[in-house]
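**Student:** After the sequence you'll find the predicted model.
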Amino acid sequence: MSDTPTTESQRSDHLSLAVAMATYNGELFIRQQVQSILGQSRLPDEIVISDDHSTDDTVSIAKAMVEGPCKAAGITLTVVTHDQPAGAAANFANALKHTTADVVALADQDDWWLPHKLETLAAHFEALPDLLMVHSDADLVDEEGEKKGLRVLQSLRMTTMERVHLVSGRGMRALVRRNLVTGQTALLRRDLIDQAGPIPEGYVHDEWWALVAASQDGLLLDPRVFQHYRQHGGNEIGAEKSGLVRLRERFGEPQSAFRVRHKTRHTGLAEYLESPAWSGTPQAKKLLMGRIAHYAWQESLPASRGARLLPIIWHYLTGDYRRYRRGLFDALRDLFQPGQ
């Protein structure tokens, strides 16, 4: 990769572009990520780094790497910090708050991007005025940067129908079931952040922003690979293929814990649906209200597995499990999860 930054003349003359990077103790990997951003075929107009109270040299390394090239290329650099660690969602929200560009790319500190990521994904916003968020695939790599032979969308076990919905811009039909958007692969229109408001308790930043974008038919999946997504012991949010261990964890989670977690999320979602901030389609609201109602019914399931069987079969046959969750997988999960 060339260390020579893209010139001003190589940028789009249309929508302005920012990179919002969230950092925390990332001194081992941040050099490679910053190099990949400065080596893009289309440079951003601004870079905002929000640091979550790092105790290593993350901030000084990033600033030293970008200040010279940023100034030479006319890129505005902003570094903001927290007094105390606030977590990934709050850190990304803080970074977004300090951007001014029309379109913002989310960046982790420990990945690295292919050279045409920004140029290619930003072009979707030029072509689609109503687009609010675009996301893509990524190769999973280990701590040393070696490919793990797995991509993010494979690790999520995305179904053919879920892919069809996301690629065609009908993302709500997929996201009403589960989150399928990995934030560090995404670019979003800055207006989306104002529309989405505060992130409700229980939601991750990328999940919430994607849900709000999809509610307006403004979410798009470009299924190509534009970056390497590093997996290591320090990941706050990572990706892994769901295997037997993960399956046992999900089926072994007590119903009480499962219900508290989802009730917290749905309380915030219901408030948003009824708030003045809501600007989604009637179809999206119907799907989300249906999801809330389904989980309210799920709370009524008895502790006895035998007594759960017939209600679960009925809701499976009516299509609720397929419409609002992962079909047979979650029907069996509701049946076999321990009651307490």
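**Tutor:** It's in. This one's a predicted model, so the numbers in the text were calculated from it and none came from an experiment.
**Student:** contacts, neighbours, all on C-alpha from now
**Tutor:** Will do.
**Student:** before we move on, what SS does residue 250 have?
**Tutor:** For residue 250, the assignment made with DSSP: H, G, I helix; E, B strand; the rest coil gives helix.
**Student:** Hmm, residue 332 and it touching each other?
**Tutor:** No - using C-alpha atoms under 8 Å as the test, residue 250 is too far from residue 332 to be in contact (10.8 Å).
**Student:** Can you say which helix or strand has residue 220 in it?
**Tutor:** Using DSSP states H and E, the element containing residue 220 is strand 219-230.
**Student:** Now do the buried residues in that strand.
**Tutor:** By neighbour count, with 16 or more other C-alpha atoms under 10 Å as the criterion, the buried positions of strand 219-230 are 219, 220, 221, 222, 225, 226, 227, 228, 229, 230.
**Student:** Could you export those as JSON lines, including distance to residue 156?
**Tutor:** Conversion of the buried residues of strand 219-230 to JSON lines gives the following (distance: C-alpha to C-alpha, whole Å):
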{"residue": "219", "distance to residue 156": "18"}
{"residue": "220", "distance to residue 156": "17"}
{"residue": "221", "distance to residue 156": "14"}
{"residue": "222", "distance to residue 156": "16"}
{"residue": "225", "distance to residue 156": "15"}
{"residue": "226", "distance to residue 156": "17"}
{"residue": "227", "distance to residue 156": "17"}
{"residue": "228", "distance to residue 156": "16"}
{"residue": "229", "distance to residue 156": "14"}
{"residue": "230", "distance to residue 156": "16"}
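**Student:** Put this next to the first one:
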Amino acid sequence: MATFNGCLYIQEQLVSILQQLSEKDEVVIVDDHSNDNTVEIVQKLKDKRIRTIENQSNVGPIRSFQRAIENSRGDYIFFADQDDIWLDGKIDKVMKSFKEGADLVVHDSKVTDANLKVISNSWNNYNQNKFRKSYIWTIIKNPFTGADMAITRNILRVIMPFPKKIPMHDWWIGCVCQKMHLKICILRDPLILYRRHGNNVTGKAHQPWQMIKNRLNLVAKVWRR
């Protein structure tokens, strides 16, 4: 998890995650130099499974997620945003797919407002996400959402480190897994409450020139893999 000024929702999200974990699991949090009390709230939970790493300056979500992955120790890595809620059974359903041979698991989520009122029962329908085999389609429109993704440690050799100037880590991971023909499992179950509150890092509109530049950068980086 990468956090930045997440004091409003971080505790609720962590509680929803921790109650599904075993004593052998861990939550790796990289705080991106928050100027609120996010880190203090995390520390007050006093859960030995949480490891908090603080950036000395703000480096953005891509580098923060990379640092979290680099500091993880488990065989399976689940991505999490600071402001969502994990629904009961998420880990069990994703792990079933891993045991069946998946390298990357993507699930759906319920879209909510800031107060967790459901806006849509499917983020993939709401965002018109379409998963196809070719990474070219993914470069055109990214259907991969980090908060809905989990990977095996085995694929770190092909996705890490994240290249500079990619638009977002989830987009990069999805494209590389498709290009390398890794096994991707798409679950239709909504396994989190995906909170949209106006200050989300993801889902923000970009200028047309920036969208074109993002895609050209992504094509160049994926092609070299």
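**Tutor:** Ah, there it is. On a predicted model such as this, the values are computed, not experimentally measured, just so you know.
**Student:** so the strand holding residue 220 of the first structure corresponds to what in the second structure?
**Tutor:** For strand 219-230 of the first structure, the aligned range in the second structure is residues 184-195, judged by TM-score structural alignment.
**Student:** Run through the residues that contact residue 198 of the first structure.
**Tutor:** If you count contacts by C-alpha atoms under 8 Å, 6 or more residues apart in numbering, residue 198 of the first structure has none.
**Student:** From residue 127 of the second structure, how far off is the closest residue in space to residue 129 of the second structure that isn't next to it in sequence?
**Tutor:** Spatial nearest neighbour of residue 129 of the second structure, chain neighbours left out: residue 143 (4.6 Å); criterion: C-alpha to C-alpha, 6 or more residues apart in numbering. Applying C-alpha to C-alpha, to the nearest Å, the value for residue 143 of the second structure to residue 127 of the second structure is 8 Å.
**Student:** The two - which one has more neighbours?
**Tutor:** More crowded of residue 143 of the second structure and residue 127, by other C-alpha atoms under 10 Å: residue 143, with 20 against 13.
**Student:** Where does the more buried one fall, secondary structure wise?
**Tutor:** Per DSSP H and E, there is no helix or strand for residue 143 of the second structure.
**Student:** Residue 77 of the second structure too?
**Tutor:** With DSSP H and E as the criterion, the answer for residue 77 of the second structure is strand 76-78.
**Student:** Can you provide the mean distance from that strand to its aligned counterpart in the first structure?
**Tutor:** Once the two are superposed, strand 76-78 of the second structure sits an average of 0.5 Å from its aligned residues in the first structure (mean C-alpha distance after the TM-score superposition for the first structure).
**Student:** Would you mind giving the residues in the first structure matched to that strand?
**Tutor:** Alignment note (TM-score structural alignment): strand 76-78 of the second structure is matched to residues 103-105 of the first structure.
**Student:** So which residues of the second structure form strands?
**Tutor:** 2-3, 27-31, 50-54, 76-78, 85-86, 104-112, 118-120, 149-152, 184-195 (DSSP state E).
**Student:** Grab the most central residue of the second structure for me.
**Tutor:** Among the residues of the second structure, the one closest to the centroid is residue 146, at 2.5 Å (C-alpha atoms, centre = their mean).
**Student:** Would you map the helices across the stretch 151-300 of the first structure?
**Tutor:** 152-155, 160-167, 172-175, 191-196, 205-215, 244-252, 255-273, 282-299 (DSSP state H, counting those that start in this stretch).
**Student:** How much space separates the aligned partner of residue 266 of the first structure in the second structure from residue 201 of the second structure?
**Tutor:** Mapped onto the second structure by TM-score structural alignment, residue 266 of the first structure lines up with residue 219. Counting by C-alpha to C-alpha, the separation of residue 219 of the second structure from residue 201 of the second structure is 22 Å.
**Student:** what's the match of strand 76-78 of the second structure in contact with?
**Tutor:** The set of residues external to stretch 103-105 of the first structure that reach it, using C-alpha under 8 Å, 6+ apart, is 15-20, 96, 118, 122, 125, 184-190.
**Student:** shared neighbours of residue 143 and residue 127 of the second structure, anything?
**Tutor:** The contact lists of residue 143 of the second structure and residue 127 share no entry, where a contact means C-alpha under 8 Å, 6+ apart.
**Student:** circling back: put together TSV for the helices of the stretch 151-300 of the first structure, with distance to residue 37 of the first structure on each row.
**Tutor:** Listed next are the helices of the stretch 151-300 of the first structure as TSV, based on distance: least, C-alpha to C-alpha, whole Å:
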stretch	distance to residue 37 of the first structure
helix 152-155	20
helix 160-167	26
helix 172-175	29
helix 191-196	23
helix 205-215	20
helix 244-252	34
helix 255-273	34
helix 282-299	35
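**Student:** Tabulate those (CSV), appending mean neighbour count.
**Tutor:** CSV is the format used below for the helices of the stretch 151-300 of the first structure (neighbours: other C-alpha atoms under 10 Å):
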stretch, mean neighbour count
helix 152-155, 19
helix 160-167, 16
helix 172-175, 24
helix 191-196, 16
helix 205-215, 24
helix 244-252, 12
helix 255-273, 16
helix 282-299, 17
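**Student:** Select, out of the ones you listed, the one closest to residue 40 of the first structure.
**Tutor:** Of all the helices of the stretch 151-300 of the first structure, it is helix 152-155 that lies closest to residue 40 of the first structure, at 21.7 Å by C-alpha to C-alpha.
**Student:** Show me what that closest one is packed against.
**Tutor:** Using 3 or more C-alpha pairs under 8 Å, 6 or more residues apart in numbering; DSSP states H and E as the contact criterion, the neighbours of helix 152-155 of the first structure among helices and strands are strand 133-141.
**Student:** Now do the strand it packs on against strand 219-230, angle only.
**Tutor:** If you take axes from the mean of the first three to the mean of the last three C-alpha atoms, to 10 degrees, strand 133-141 of the first structure sits at 30 degrees to strand 219-230.
**Student:** which one is residue 2 of the second structure nearest to, not counting chain neighbours?
**Tutor:** Nearest to residue 2 of the second structure is residue 30, by C-alpha to C-alpha, 6+ apart, at 4.9 Å.
**Student:** Residue 237 of the first structure too?
**Tutor:** Spatial nearest neighbour of residue 237 of the first structure, excluding adjacent residues (C-alpha to C-alpha, 6+ apart): residue 88 at 8.0 Å.
**Student:** any idea how far the counterpart of that neighbour in the second structure is from residue 169 of the second structure?
**Tutor:** Superposed on the second structure with TM-score structural alignment, residue 88 of the first structure falls opposite residue 61. Counting by C-alpha to C-alpha, the separation of residue 61 of the second structure from residue 169 of the second structure is 8 Å.
**Student:** Aligned counterpart of residue 151 of the second structure in the first structure, please.
**Tutor:** Under the alignment defined by TM-score structural alignment, residue 151 of the second structure is paired with residue 188 of the first structure.
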